[in-house]
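Engineer: Can you look at this prediction? I've put the sequence above it.
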Amino acid sequence: MNHNTPLTPRPLRHLTEVHRRVLTVAQLRSHGVTAAVVSEQCRPGGPWQQILPGVFLLHPGPPTSEERLHAVLLYAARETPSAGVPVQPGADEPHRPGYTEAMITGLAALTLHGFSASPPLLSLERIDVLVPRLRRLRSTGCVNIVRTPALPTPCQVTGLPVAPVPRALADAVAGLSDAAVVRRLLTEAVRGGHCEPASVVRELNRAKLLTRPHVVDAVDSLLAEGRAIAEDRLYRMVREHGLPDPVWNVDLRLPGGPHLGGVDAYWPEQAVAVELDTRAPRQDEDALWSEYARKREYLERLGITVVHLTPRKLRDAMDQQATVVRTALMASGDRDPAAYVVVLPR
């Protein structure tokens, strides 16, 4: 027995199918495979091959997309005493290795999330893997290491840890110079219901990508797309929940006086306004929020109730938002009459 021989080898039959084909040197050692055997199996023309440093493919052909994904995660994941070899499961339950401090991001993550605008996995020369900034890893082979001060909570997609869509988008956009591709990816994120525009712009801003002209242009299209979707949800909410018809997209003014601001829906008899918050979290966010707050405060001083809705609330809790609006309409009879305002289309 030598230092490469485990005291209690673990049987390969307890691994899932893909994890029988892609293993690290530490995992092979835990299954009783010595370094000498690994070297012999990986000889030229042999049945195994080294796909990444310390990661082996236990067949001679090209790796499948699934094998590549698991290989890059095995390479990037932090080693633990049981890395990739969890506690012994039941007889019929295979091992599903956990990948600590590593997740798929970038274009590969978007493809796993179901984006049609991202390329097939096998066409990607490199797969982006997100790891903590202080990890001592380097990009090599098909692995591109992406570092971050704080890892987001991963999504589990086909059993793999995958970065959330906003973060994956930011990491993908960082490596893209084609404006049309960037626009298609950002548009699909919103149109496909993967996330809200604000969360995408927040990640792009955090990654300092909003100084690139082609990214700024794509963001403008994204925000327009997001507003259109939010407005459509607002129309649906009024229609499907039996709310009275408002006047849509109007400007409010005092008679002969100043412009009070635009609102997305207004019920003149009840003096209730709905405003969609589709702000993008960019550098001028504080100024924009101050403008929203000033307008709301001014309207409410005139006796107009302002209901503030976000696209996310309309998407995730439309019933609840309809109740909020209905309550505001019903409460109008208990308030003092609002000041008379002029309603103009915008």
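Structural biologist: Alright, I've got the coordinates. Predicted model only: the values in this text are computed from it and were never measured.
Engineer: drop to CA atoms for contacts and neighbour counts, all remaining ones
Structural biologist: Fine.
Engineer: measure Thr80 to Val18 for me?
Structural biologist: In this view, Thr80 and Val18 are 20 Å apart by CA to CA, to the nearest Å.
Engineer: any idea how far Asp245 is from Phe115?
Structural biologist: 37 Å.
Engineer: And the helix or strand hosting Leu223, what does it pack against?
Structural biologist: Leu223 is part of helix 213-240 when elements are defined by DSSP states H and E. In terms of contacts (3 or more CA pairs under 8 Å, 6 or more residues apart in numbering; DSSP states H and E), helix 213-240 is packed against helix 179-191, helix 197-206, helix 311-316, helix 318-330.
Engineer: centre of the chain versus it, how much separation?
Structural biologist: Offset of helix 213-240 from its chain centre (CA atoms, centre = their mean, to the nearest Å): 17 Å.
Engineer: contacting residues around the spatially most central residue of the chain?
Structural biologist: Centroid check for the chain by CA atoms, centre = their mean gives Val165 as the closest residue, at 2.0 Å. For Val165, the contacting residues are Ala109, Leu110, His113, Ala189, His194, Cys195, by CA atoms under 8 Å, 6 or more residues apart in numbering.
Engineer: The structure to be compared is supplied as follows:
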Amino acid sequence: MTQNTPLSPRLSLDPRDVTHRVLSAAQLRARGVSAAQTSAQCLPGGPWQHLLPGVYLLRPGPPTGQERLRGALLYAGRPPVSARRAPAGPADSGYGEAMVTGAAALALYGFATAGDLEALHRIDVLVPRTRRLRSTLFVEVLRTASMPGAVRVGEVPVAPVGRALADTVADTADAADVRRVLTEAVRDGHCEPTAAVRELSEAKLLGRPAVVGAVDALLAEGRAAAEARLYAMVREHGLPEPLWNVELRLPDGPRLGGVDAYWPDQAVAVELDTRAPRYDAPVRHGRAEADPRWSAYPARRERLERLGVTVVRLAPRRLREAVDQQATVVRTALMAAADREPAAYVTVLPR
């Protein structure tokens, strides 16, 4: 039996497609290839090789990063024996609930700090906690009681960015490396700071020395990115130029609080909602306690609106994903100023 001789009329292989080069034992059986035939093809010097338990690479030579990735998913996606009632069809992905996470997931998302998929020595795969599956060779199996919804990167099921970040950070001891990957996540728009901090909190990583300073940098990067989007929105959508980053207070009176943009003629203020859970707070019920400053936001807004100042709060995620809509919200608030009673006089100072 030669490499080019098909084993079965149902075994059609396209060497350009990784899903045809890497198959599980169940997928081979569904294509009419018996266990004995598979074993014969994997003999020393044969055209196939045993990549992982129950997973085969249908060509000789070292596996590529994409081949190892598919092999890891096939290995982790094998159903437990109790669930193997019907044979897999030829088109079955074989991945089950498994999804890629950690550095391999970040590489698929395009993170420069994650490196090239080909260079990664390990592929982390997330599976339900009930799975009894061991890590082996280049596959690290991570179990969780709460599986997130997978994101498809091409045909590959991948954990959401926040979860992949947390799994990467959990395996990273160097503070500089943690800072770089978290900063890149926010700077390049992969993930909002609040989502990243929430996942780090869920994973109980916020108290690690390597993480504390990195979270400071993450939040600062998130605010800077949100401010840049706000500046761009005002200019690109033809809104009047506001006073940027100012503090409002009553004349010779108490501070009313800082705002990110203020239009004094219309008495309209914009606040960026860049709040995040406290990373230095005690964790209760698996979550870090909320920053007590959160409670100050509604009180400050109510105080300003009693004085006739309209406060528009913009979420950084909405500025990134729906900037046209957010510009319309601000423009509507500015136009509505003509129909309101004049606002109380407030002093505007640099913040």
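Structural biologist: Everything's here; your move. Not measured: the values here are computed from a predicted model.
Engineer: Out of the helices and strands packed on helix 213-240 of structure 1, which is closest to Ala102 of structure 1?
Structural biologist: Closest approach to Ala102 of structure 1 among these is made by helix 197-206 (18.6 Å; CA to CA).
Engineer: Please indicate which of the contacts of Val165 of structure 1 are buried?
Structural biologist: For the contacts of Val165 of structure 1, a neighbour count by 16 or more other CA atoms under 10 Å gives the buried set as Ala109, Leu110, His113, Ala189, Cys195.
Engineer: ok so, going back, what's the mean gap between the helix holding Leu223 of structure 1 and the aligned bit of structure 2?
Structural biologist: Once superposed with structure 2, the aligned residues differ from helix 213-240 of structure 1 by a mean of 1.2 Å; criterion: mean CA distance after the TM-score superposition for structure 1.
Engineer: Show me how far the helix or strand following that helix is from its chain's centre.
Structural biologist: Per DSSP H and E, helix 213-240 of structure 1 leads on to strand 247-253 as the next helix or strand towards the C-terminus. In terms of CA atoms, centre = their mean, the centre of strand 247-253 of structure 1 is found 34 Å from the chain centre.
Engineer: So which bit of structure 2 is strand 247-253 of structure 1 matched to?
Structural biologist: Alignment of strand 247-253 of structure 1 against structure 2: residues 243-249, by TM-score structural alignment.
Engineer: Just the residues contacting the matching stretch, thanks.
Structural biologist: Applying CA under 8 Å, 6+ apart, the external contacts of stretch 243-249 of structure 2 come out as 255-264, 346-351.
Engineer: Among those, which one sits closest to Thr144 of structure 2?
Structural biologist: Ranked by distance to Thr144 of structure 2 (CA to CA), the contacts of stretch 243-249 of structure 2 are led by Asp260 at 39.7 Å.
Engineer: Can you verify the closest one is assigned to a strand?
Structural biologist: Yes - under DSSP: H, G, I helix; E, B strand; the rest coil, Asp260 of structure 2 falls within a strand.
Engineer: if I look at it, how far off is Leu272 of structure 2?
Structural biologist: Distance from Asp260 of structure 2 to Leu272 of structure 2, counting by CA to CA: 7 Å.
Engineer: where do the contact lists of the two overlap?
Structural biologist: Shared contacts of Asp260 of structure 2 and Leu272 (CA under 8 Å, 6+ apart): Glu227.
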